[in-house]
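Asks: all I have is the shape, not the residue letters:
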């Protein structure tokens, strides 16, 4: 059954990739022939002049159907300096094609950044857009270094945000050095991310690769993510997510959570993390929830995972953010159930390679399944072990270190 599902993913993604490649190539040629680009709206592209208004006008005309084609074209060989941009829908053309072959860089001068006292301003936000393809060979550079030494509450928001969008494709771009999260998906459905490369220094704070919240049907595939925080993080009210064929590291791994901060009710289910390589990350396959919350996390599957010198290869932490002994005794917790760990191998950089720390018996982790787990110590570690608290489950096949289920 697993092989059949995996094959269906490959067939669907390959077909979609071929159609998108042809479409983007044609639109790129048409854009060059007819001058359908941000340059026609006054963009300079020298990396010095502020091109924000030109991009905004290009989007507004395209969204309202006033341009010859439903596309925005960012030409190669140019560098566009941009402040905050709000690409708002709904739009008349469907889909809208945003071709980025040039480089787009965020304003790095903290004094020139547009700010709002009541909210964090994102760099590029797509809001209420149905049918959107963003693709090309270009680079998006958040120039976040100027912000990383400043308190996070003062940073600009994510590099690229999809808010209340549907049927979105993000393909083949490079993103680097966001002030905070690189890609945020919120309140959106049917989002497909393929063949992207996200990079920021290992010490850069809160620079998650992709964060998903209040969304469904999200796919992240065939991508490389190296950041200072989670490569992929799944927030609350999320279902049906596929993370497949991803290289993660450095960073904090692929995290379900953190969930339930402030005692909220959690609903996360049907998350599949398949064919992922973790290299020198602080965590690998992680689920983290705050004590005192309610709700559920269920239907989580980690399959065909490889770890290379990872500090916490397999971890469930139901006491995330717990700073006092009192919070470890709360009788409220998110119920974590139906979690499957299968075909996982590699090396652990800490002695406890498998750590499943769950809450009291009334909300213990249940129906946890492990099969064919083979973890050995990384250089400098003499042995590895497993730790389980309040976990109900079953282990089959080769299990190293010995199962604590």
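Replies: Right, received. Where do you want to start? As the structure is a computational prediction, the values presented were derived from the model and not from experiment.

Asks: can we go C-alpha only for contacts and neighbour counts from here?
Replies: OK.

Asks: residue contacts, residue 357?
Replies: Residues in contact with residue 357 (CA atoms under 8 Å, 6 or more residues apart in numbering) are 315, 316, 317, 318, 319, 387, 388, 389, 390, 391.

Asks: now do residue 308
Replies: Here residue 308 is in contact with 277, 278, 279, 280, 346, 347, 348, 378 (CA under 8 Å, 6+ apart).

Asks: so what's the residue count around the second one?
Replies: Neighbourhood size, residue 278 [other CA atoms under 10 Å]: 28.

Asks: likewise the first one?
Replies: The criterion is other CA under 10 Å. On that basis, residue 277 has 21 neighbouring residues.

Asks: so it sits against residue 246, correct?
Replies: Yes. Counting by CA atoms under 8 Å, residue 246 is a contact partner of residue 277 at 6.5 Å.

Asks: following element in sequence after the top helix by length along the chain, please.
Replies: For the chain, the helix with the greatest residue count under DSSP state H is helix 2-34. Using DSSP states H and E, the helix or strand that directly follows helix 2-34 along the chain is strand 46-50.

Asks: what residues sit buried inside that next one?
Replies: 47, 50 (16 or more other CA atoms under 10 Å).

Asks: run through who's touching it.
Replies: Here strand 46-50 makes contact (CA under 8 Å, 6+ apart) with 78, 79, 80, 81, 82, 83, 105.

Asks: same question, stretch 22-42
Replies: Applying CA under 8 Å, 6+ apart, the contact partners of stretch 22-42 are 45, 51, 54-55, 57-58, 68-69, 71-75, 97, 99, 135-136.

Asks: just these: which are in strands?
Replies: Within the contacts of stretch 22-42, residues falling in strands by DSSP state E are 71, 72, 73, 74, 97, 99, 135.

Asks: top of those by neighbour count?
Replies: When neighbours are taken as other CA under 10 Å, the top entry among these is residue 71 (29 neighbours).

Asks: nearest spatial neighbour of that one, chain-adjacent residues omitted?
Replies: Excluding the flanking residues, the one nearest residue 71 by CA to CA, 6 or more residues apart in numbering is residue 97, at 4.5 Å.

Asks: helices or strands up against the host helix or strand of residue 219?
Replies: Assigned by DSSP H and E, residue 219 falls within strand 216-226. Here strand 216-226 touches strand 189-194, strand 197-199, strand 238-248, going by 3 or more CA pairs under 8 Å, 6 or more residues apart in numbering; DSSP states H and E.

Asks: check it against this one:
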């Protein structure tokens, strides 16, 4: 049986097995035997872990960082590359995060930075204790400037902020993930990414209090497929247009997903106001919606908590967007909402083979503003058959 890592904080569980892509024999760096770590559940593992990582990373031959059986406390760790040879982290013990959120002085708990050609495989078997926190909250696991990576079988429960954050990464696949947070927990996005290219998210189960997957600016050529999402806020492009100099989002395909009991389904959201941007070649296909409040949504009046310039149009340009073979049920009558910018109307928005029924007595409707969708196949509801809301949306 492969070794595994159990991380058991009181608020969330993130259980990881780290292993490099290399199968060759490697030198071992034992955090207990060589670096003085204590498996007592009280002594911080951070320094021995980091010291072992640094020596292993500097090795010119393949190496393994070993965390033996036992219980360890980990306050935080930043694992930085590049490394000189293949590196493996073999964790056989249980690693706990601090129960008190005030102990987190860093915005991240576990962070990988500038690492190439590696795998992460994980195992999970524990529960969580939900609490209310008011301090600054950390991200469970963060990937910055990581390339050519495969991340498999991570389970993240009850993160205090984003579960997984992907930034400036290239050619990285996240597969068979399990992510869970209470449906009322804010800002607990399952996976958030930005300024990354060639990211794939596959065959994962995400239950959160925010977006299951959120796609920020600078994301290109991304595939999301075989995701089960819900509860939460659906799968979202954005939000965009809040900040200056945001990079375009392009080439995103979301397919073969099931979205259940969420506030939104397939969504694109941009802020009204002065900052521009561009979103193009976004394709949602073969998606099942179960009791979703807004199954198909383009919202260019996105204004959570009414904190926006309500009298301005969004400057983000949307083009070449398709919604195909989307079926299921809507919790509200408005199954489709296209609320596009008056100054930059949506271009080439396609609806094909849509069949969404309202769960209530009223029929499902479709609302359109500043867009003329291209249609084909069976369409229920009839495109643009309902009135358009005039006020910015106040939900996140």
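Replies: Everything's here; your move. Just so it is clear, the model here is predicted, and its values are computed rather than measured.

Asks: give me the TM-score for these two chains.
Replies: Both chains were compared after superposition, and using TM-score structural alignment, normalised by the length of the second structure their TM-score is 0.84; 367 aligned residues with a CA RMSD of 2.9 Å.

Asks: okay, helices next: where are they in the second structure?
Replies: Under the criterion DSSP H, the second structure contains helices at 46-58.

Asks: how far away is the residue nearest the centre of it from residue 175 of the second structure?
Replies: Residue closest to the mean C-alpha point of the second structure, counted by CA atoms, centre = their mean, is residue 191 at 1.1 Å. Distance, residue 191 of the second structure to residue 175 of the second structure, by CA to CA, to the nearest Å: 12 Å.

Asks: please apply the same query to residue 308 of the second structure.
Replies: The spacing between residue 308 of the second structure and residue 175 of the second structure, counted by CA to CA, is 36 Å.

Asks: neighbour-wise, give me the winner out of the contacts of residue 357 of the first structure.
Replies: Among those, the one with the most neighbours (other CA under 10 Å) is residue 318, at 27 neighbours.

Asks: corresponding residue for that one in the second structure?
Replies: Under the alignment (TM-score structural alignment), residue 318 of the first structure pairs with residue 300 of the second structure.

Asks: ok, for that match, nearest residue in space, not its chain neighbours?
Replies: Nearest residue to residue 300 of the second structure in three dimensions, chain neighbours excluded: residue 270, at 4.7 Å (CA to CA, 6+ apart).

Asks: from residue 333 of the first structure, how far out is the residue mapped onto that neighbour from the first structure?
Replies: Structural alignment (TM-score structural alignment) places residue 270 of the second structure against residue 289 in the first structure. Residue 289 of the first structure sits 8 Å away from residue 333 of the first structure, going by CA to CA.

Asks: ditto for residue 68 of the first structure
Replies: According to CA to CA, residue 68 of the first structure and residue 333 of the first structure sit 55 Å apart.

Asks: might you report the residue contacts of the alignment partner in the first structure of residue 340 of the second structure?
Replies: Counting by TM-score structural alignment, residue 340 of the second structure lines up with residue 358 in the first structure. By CA under 8 Å, 6+ apart, residue 358 of the first structure lies in contact with 316, 317, 318, 319, 364, 365, 388, 389, 390, 391.

Asks: from residue 265 of the first structure, how far out is the aligned residue in the first structure for residue 107 of the second structure?
Replies: Counting by TM-score structural alignment, residue 107 of the second structure lines up with residue 121 in the first structure. In this view, residue 121 of the first structure and residue 265 of the first structure are 27 Å apart by CA to CA.

Asks: ok, those two, which is more surrounded?
Replies: A direct count of neighbours by other CA under 10 Å for residue 121 of the first structure and residue 265 places residue 121 higher, at 22 against 17.

Asks: ok, now which ones touch that one?
Replies: Residues counted as contacts of residue 121 of the first structure (CA under 8 Å, 6+ apart) are 84, 114, 115, 156, 157.

Asks: now the residues you listed: which count as buried?
Replies: When neighbours are counted using 16+ other CA under 10 Å, these contain these buried positions: 84, 115, 156, 157.

Asks: before we move on, back to that, in the second structure, what residue corresponds to the residue nearest to residue 71 of the first structure?
Replies: Checking TM-score structural alignment: residue 97 of the first structure goes with residue 88.

Asks: surely that match is in contact with residue 67?
Replies: No. Counting by CA under 8 Å, residue 88 of the second structure stays clear of residue 67, with 11.2 Å between them.

Asks: need the contact list for the counterpart of residue 336 of the first structure in the second structure.
Replies: Per TM-score structural alignment, the equivalent position to residue 336 of the first structure in the second structure is residue 318. Counting by CA under 8 Å, 6+ apart, residue 318 of the second structure touches 278, 279, 280, 344, 345, 346, 347.

Asks: from memory the match of residue 318 of the first structure sits against residue 273, does it?
Replies: No. Counting by CA under 8 Å, residue 300 of the second structure stays clear of residue 273, with 10.0 Å between them.

Asks: shared neighbours, the two?
Replies: Overlap of the contact sets of residue 300 of the second structure and residue 273 (by CA under 8 Å, 6+ apart) consists of 313, 314.

Asks: so how far is residue 285 of the second structure from the nearest residue to residue 378 of the second structure once chain neighbours are set aside?
Replies: The shortest distance from residue 378 of the second structure to any non-neighbouring residue, by CA to CA, 6+ apart, is to residue 353 (4.8 Å). The gap separating residue 353 of the second structure from residue 285 of the second structure is 10 Å, by CA to CA.

Asks: okay, and the common contacts of those two?
Replies: Common neighbours of residue 353 of the second structure and residue 285, counting by CA under 8 Å, 6+ apart, are 324, 325, 326.

Asks: what sits against the residue nearest to residue 317 of the first structure when sequence neighbours are not counted?
Replies: Excluding the flanking residues, the one nearest residue 317 of the first structure by CA to CA, 6+ apart is residue 288, at 4.7 Å. Residue 288 of the first structure makes contact with 255, 256, 257, 258, 259, 316, 317, 318, 319, 320, according to CA under 8 Å, 6+ apart.
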